[in-house]
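**Q** attaching a predicted model along with its sequence, questions to come.
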Amino acid sequence: MGTNATINLNQLAESITGQVIEWRRYLHSNPELSFQEEKTAQFVYETLESFGGLELSRPTKTSVMARLIGSQPGKVLAIRADMDALPITEENDFDFASKSPGVMHACGHDGHTAMLLGAAKILSGLKENIKGEVRFLFQHAEEIAPGGAEEMVEAGVMNGVDLVIGTHLWSPLPFGKVGVVYGPMMASPDAFWITVRGRGGHAALPQQTIDSIAIAAQVVTNLQHIVSRNTDPLDNLVLSVTQFTGGTTHNVIPGSVEMCGTVRSFDPKLRETVPATMERVIKGITEAHGATYEFKYEFGYRPVINDAEVTRVIEETVREVFGEQALDLMRPNMGGEDFSAFQQKAPGAFFYVGAGNEEKGITYPHHHARFTIDEDALEIGVKMFLNATFKFLV
């Protein structure tokens, strides 16, 4: 693609920005939880159908795939957007605020879906200019393990795909910036549950009890040694106990305490060692004090690890379309994303589109009841998808 074609792509993106915003607002008003995105999927399917030139299918009950087969043979590029919302009661007072009590698009997935619809609309009219195939993947259930990506992969959406890209509107990143990360980008979000069982009794007679709270507190403290003293300082590992529940009143030592939390890592080998190390610590502390325990560990999504060559093309696209000042070569973070399931089948890259804007008061974090995005970022996402498509399919 030459300069004129690139400019035309950007002009086409700008021409439908209003429509993309309308789609985003409709989706924001009508959020659906993971694995329940029936109306969302139907809306996406019908919108894609209206474009013409796309082969549509429903890989799972609440996901959609559209295939755009170009006029000439070439590679197969998959582009993914997630569609599910979160169990949060929205506190924004927008005209397009959630109409579903207790459900909200608080992570930007409404924008992801709208941006990919925009890219599909424009590219479906450029079939004669495309070498190969573009596969648009509208994914359900990113927010809940085992995740919709794995189900879509099992349904065959990645069969024959040569490379895959996806993006996330990112509120910590200012509008106008595009974040690119080489290699490990997002961590594997594993979860664990621990129950410490002692013997309850009167708080004034602790010698007659096996104090589950005191023992569980030691478990929490000593689990931190796995990161600080059992892991190479140059490796990335986070272990957080995020819930601690026990007891009913001030003068009763409870018989048990329940805890849960998360473990985040990038290295598959390190990840595999964590459950056994945790159990060794839990077992040692509880046995030393005459208590027992239950321990459950659940492996979540794989880490998102970006392919160097695909990422290089994404970086090049940012520089060419938006200029050097737009590029932010970011550090990885310990969040999780099931985009990694697609990366198991083809080289891929995930990138961020800045969606925060302090001047507009758009500062709330993801998963907050007042989260929103700078809608001007939607046009940037569409331009990234369009220009990257023609850089990959050459």
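**A** Yep, it's here. Being a predicted model, the structure only gives us computed values, none of them experimental.

**Q** rest of the way, CA atoms for contacts and neighbours
**A** Noted.

**Q** and the nearest residue to residue 102 once chain neighbours are set aside, how many neighbours?
**A** In space, and not counting its chain neighbours, residue 102 is closest to residue 89: 4.1 Å by CA to CA, 6 or more residues apart in numbering. Neighbour count for residue 89, taken as other CA atoms under 10 Å: 17.

**Q** just the strands in the stretch 101-250 of the chain please.
**A** 131-139, 163-174, 178-180, 183-186, 188-197, 201-202, 237-245 (DSSP state E, counting those that start in this stretch).

**Q** most neighbours per residue, which of the ones you listed?
**A** Mean neighbour count (mean count of other CA atoms under 10 Å) peaks for strand 178-180 among these, with a mean of 27.

**Q** how many neighbouring residues does residue 228 have?
**A** Residue 228 has 13 neighbouring residues, counting by other CA under 10 Å.

**Q** and what of the one 5 residues further on?
**A** Residue 233: 10 surrounding residues under other CA under 10 Å.

**Q** who's in contact with it?
**A** Applying CA atoms under 8 Å, 6 or more residues apart in numbering to residue 233 gives no contacts.

**Q** try it again with 10 Å
**A** For residue 233, the contacting residues are residue 227, by CA atoms under 10 Å, 6 or more residues apart in numbering.

**Q** helices along the stretch 251-394 of the chain, start to end?
**A** 268-288, 308-322, 340-343, 377-392 (DSSP state H, counting those that start in this stretch).

**Q** ok, structure two:
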Amino acid sequence: MTRESIWTTALSLSEELTAIRRHLHQYPELGFEEVLTSAYVAGELGKLGLSVQTGLAGTGITALLEGSRPGPVIALRADMDALPLKEQTGLPFASLHEGRMHACGHDGHMAMLLGAAKILTGLRGELAGTVKFIFQPAEEMLGGARHMIKAGALDSPRVDAIVGLHLWPDLPTGHIGLRPGTIMASMDHVNITVHGTAGHGAAPHQGVDAILIAAHVMTVLQSLISRESDPADPVVLSMGSIQGGSLPNIIADKVEIKGTVRAVREDTRARMAKRIQELAASVAAGMNGRAEVSYTYGYPPTVNDPQLIRWAEEALHELSAEVTVVHLPYSQMTSEDMAYYMDEVPGAFLLVGAGGSVRGEYPLHHPRMTIDEKALVHGAAFLADFTLRITEGLKS
């Protein structure tokens, strides 16, 4: 099958992929709760005659496609979980599960991977090696990839390389973004508890105001970005939650601050962890209070293998005139647990434009976010074509 015929086959699957995506969109499930989703995906894989294994990490799935000739093992991965959001798109196929929504494109990721499985099944005679399809639970904040790895998703047979895609409303449809090296940042969690002394609002000098201390801590921590970080080394500190106090006439004795730190370099992660601890503690002590800092390392940076990205660019240039390669000038500061797989084996992670003619009106994780479904064909065709290219390249 020529690359032109791969594209033609993908186009012929357009209505089917759209139907799959819309079905999955209507029945979103949260991380490690993807029971209906998993059953549906396993059923679609079973129709292709693949060797399907269910129940990994609870709801995860792997499926094997054996080629006609010996060769490497290539994994293709999609995530399955939704977000705890109330959908506001007004689409006729909007979520039927109250308070849950596929607002990060995972419904489309599954559709694209099922499409690639359908195309590659028809190419079994031309395939040198094995393709392992991985459908993973709990990408959103829960690190489902780690649980899948622990359950053996990269073993039996051992995976030689892994590929993943993310639908990206910030890119116009037909554009696919790639970048060698780091394409997405790490994401760590920081919790700061500020302790003061309660008092009467009329006599603030008799207490230690934890709210005032917390305000200073919040402000000073941003100097780590503006005054201590190299502008060429991206790092983002976002404090998304601050809780404290009970009544307007009581000096608060405790405030909790929660946020995230995102970076593209490991040494920057370590520096931020150390300096947040030092600054929070010193600011609180200087105001007669105390600060406790809990810093938890989360998703690592997602780092693309340079050779795989070179092959990906070749595949995209030859796939179709409808597809445009975008060289991403910098790492995205979002994060992905795809990084855990790519810490284990070489990997490629690309961004598939799904924003329509220009870009999406609403970003990922927005209750009105949706995708241009034409992107499903682009993703499925690329995954199939790229898999053939990788297997031949690694085989040689």
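**A** Yep, it's here. Note that the coordinates shown come from a computational prediction; the quantities given were computed from them, not determined experimentally.

**Q** quick one on the thing from earlier: redo the helices of the stretch 251-394 of the first structure as TSV? Include distance to residue 44 of the first structure.
**A** Putting the helices of the stretch 251-394 of the first structure into TSV (distance: least, CA to CA, whole Å) gives the following:
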stretch	distance to residue 44 of the first structure
helix 268-288	35
helix 308-322	26
helix 340-343	20
helix 377-392	16
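
**Q** turn these into CSV, including mean neighbour count and distance to residue 257 of the first structure.
**A** Shown next, in CSV, are the helices of the stretch 251-394 of the first structure (neighbours: other CA atoms under 10 Å; distance: least, CA to CA, whole Å):
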stretch, mean neighbour count, distance to residue 257 of the first structure
helix 268-288, 15, 12
helix 308-322, 18, 46
helix 340-343, 23, 34
helix 377-392, 23, 45
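
**Q** so for residue 368 of the first structure, which of those sits nearest?
**A** helix 377-392 (19.1 Å; CA to CA).

**Q** report the angle between the closest one and strand 131-139.
**A** Using axes from the mean of the first three to the mean of the last three CA atoms, to 10 degrees, the direction of helix 377-392 of the first structure lies 140 degrees away from that of strand 131-139.

**Q** how big is the offset of helix 377-392 of the first structure relative to the second structure?
**A** Mean deviation of helix 377-392 of the first structure from its aligned counterpart in the second structure after superposition (mean CA distance after the TM-score superposition for the first structure): 0.8 Å.

**Q** which residues touch the residue most central in space within the second structure?
**A** The residue lying closest to the centre of the second structure (CA atoms, centre = their mean) is residue 336, at 3.2 Å. Counting by CA under 10 Å, 6+ apart, residue 336 of the second structure makes contact with 139-141, 143, 145, 166, 183-187, 299-302, 349.

**Q** at 7 Å instead, please
**A** 184, 299, 302 (CA atoms under 7 Å, 6 or more residues apart in numbering).

**Q** from those residues, pick the one nearest residue 278 of the second structure.
**A** Nearest to residue 278 of the second structure, judged by CA to CA, of the contacts of residue 336 of the second structure is residue 299 at 23.1 Å.

**Q** since we're on the closest one, how many residues are nearby?
**A** Residue 299 of the second structure has 24 nearby residues by other CA under 10 Å.

**Q** before we move on, the earlier item: now do the SS call for the counterpart of the residue nearest to residue 102 of the first structure in the second structure.
**A** Structural alignment (TM-score structural alignment) places residue 89 of the first structure against residue 86 in the second structure. The three-state label given to residue 86 of the second structure by DSSP: H, G, I helix; E, B strand; the rest coil is coil.
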